[in-house]
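S.K.: here is the input, now give the coordinates:
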Amino acid sequence: MTLEDLKPKVKSIVTQHSTSVDERLYKICELLEANIEYYSWVGFYFRNGEKEELKLGPYVGEPTDHTIIPFGKGICGQVAVSNANFVVPDVTAQDNYIACSITVKAEIVVPIFLNGENIGQIDIDSNTPDPFTEADERFLEFVCAEVANILD
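M.R.: Below is the predicted model:
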């Protein structure tokens, strides 16, 4: 299934108003992890209230100890500060990388904006070296925009 084929499925999940926000976010994680071969771990992190940290939300993949990430720490923490997408083709080349699993080779993090404010992000780990393209970035920006609709 192509990234374009997944867009209507994401929209369908987002509009399931009888389902809780966390359930819809989890379904999006499941959809992406199951249908994109090189997405090994898919999850959401959100700002933890007024604190300068991220808190893990729904995710699919190996369990992680990284349920709280301070702003600036790791790839997710850097995106919380920069407000910009961060594509890491090789996690071993990143000084500020927080290792979740020895099998992870690459990571992509895209922020979620609500009313112009960075409120969270989608985080994708891959066990495939350098798999992410500009198409992944654009698709995940679409996903994040749809997620913002749930949270508005």
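S.K.: from here on, just use CA atoms for contacts and neighbour counts.
M.R.: Noted.
S.K.: residue with max distance from the center of this protein?
M.R.: Within the chain, residue 18 marks the point farthest from the mean C-alpha position, 23.4 Å out by CA atoms, centre = their mean.
S.K.: before we compare anything, build this one as well:
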Amino acid sequence: MTFEELKPKVTQIISNTSFSRDEKLLKICELLEQNISYYTWVGFYFANQETKTLHLGPYVGAATDHTVIPFGKGICGQVAVSNQNFVVPDVAAQDNYIACSFTVKSEIVVPLFVNGENIGQIDIDSHVLNPFTVADERFLEFVNSEVAKLY
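M.R.: Modelled structure (predicted):
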């Protein structure tokens, strides 16, 4: 399914009043993981500004020990500080990478803004080297703009 075909499905999930916020986030993770072949782990992390940590929210994919990540550590922690998208074509080439699984080859993290504040991010791992393009970034920015409506 193309990104353009997925957009209305994301919007439909967000606007469905019968789901809780976490159920909506999980359904978005499932939608992306099931319909984009190279998305093998899809999840949300949310920032705690007081403790300067990210906390794992709904996700699909292999279980992870990384349920709390300090700002600045790993790809997700760097995005919490930089407020910028981070595309990692090859995780083996990154010095500040937290390995979740030896099968992960690449990662993309896009910050989630609500009223100009970075409250979290969507994090996607892939078992494929260098699959992410600018189109992925724009699509995930769209997803996060929809998710922001929940906050």
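S.K.: list the residues that contact residue 146 of the first structure.
M.R.: Residues near residue 146 of the first structure by CA atoms under 8 Å, 6 or more residues apart in numbering: 10, 11, 14.
S.K.: so which of the residues you listed are in helices?
M.R.: 10, 11, 14 (DSSP state H).
S.K.: let's have those residues in CSV, adding distance to residue 4 of the first structure and neighbour count.
M.R.: Converted to CSV, these look like this (distance: CA to CA, whole Å; neighbours: other CA atoms under 10 Å):
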residue, distance to residue 4 of the first structure, neighbour count
10, 10, 21
11, 12, 16
14, 16, 22
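S.K.: closest one of those to residue 143 of the first structure?
M.R.: residue 10 (7.0 Å; CA to CA).
S.K.: ok, the closest one to residue 151 of the first structure distance?
M.R.: Counting by CA to CA, to the nearest Å, the gap from residue 10 of the first structure to residue 151 of the first structure is 15 Å.
S.K.: re the thing from before, what remains of the contacts of residue 146 of the first structure once you look at the second structure?
M.R.: Among those, the contacts conserved in the second structure (both residues aligned by TM-score structural alignment, their matches' CA atoms under 8 Å) are 10, 11, 14.
S.K.: identify the residues contacting residue 83 of the first structure.
M.R.: With CA under 8 Å, 6+ apart, residue 83 of the first structure has these contacts: 111, 118.
S.K.: okay, strands next: where are they in the second structure?
M.R.: For the second structure, the strands defined by DSSP state E occupy 41-48, 53-60, 68-70, 86-88, 106-114, 117-126.
S.K.: what's the spacing between the longest one and its chain's center?
M.R.: Translated: strand 117-126 of the second structure. Centre-to-centre, strand 117-126 of the second structure and its host chain are 4 Å apart (CA atoms, centre = their mean, to the nearest Å).
S.K.: now do the fifth one
M.R.: Counting by CA atoms, centre = their mean, strand 106-114 of the second structure is centred 5 Å from the centre of its parent chain.
S.K.: after superposing, tell me the mean distance of it to the first structure.
M.R.: Superposed on the first structure, strand 106-114 of the second structure shows a mean distance of 0.2 Å to its aligned residues (mean CA distance after the TM-score superposition for the first structure).
S.K.: which of the kept ones among the contacts of residue 146 of the first structure lies closest to residue 62 of the first structure?
M.R.: residue 10 (22.3 Å).
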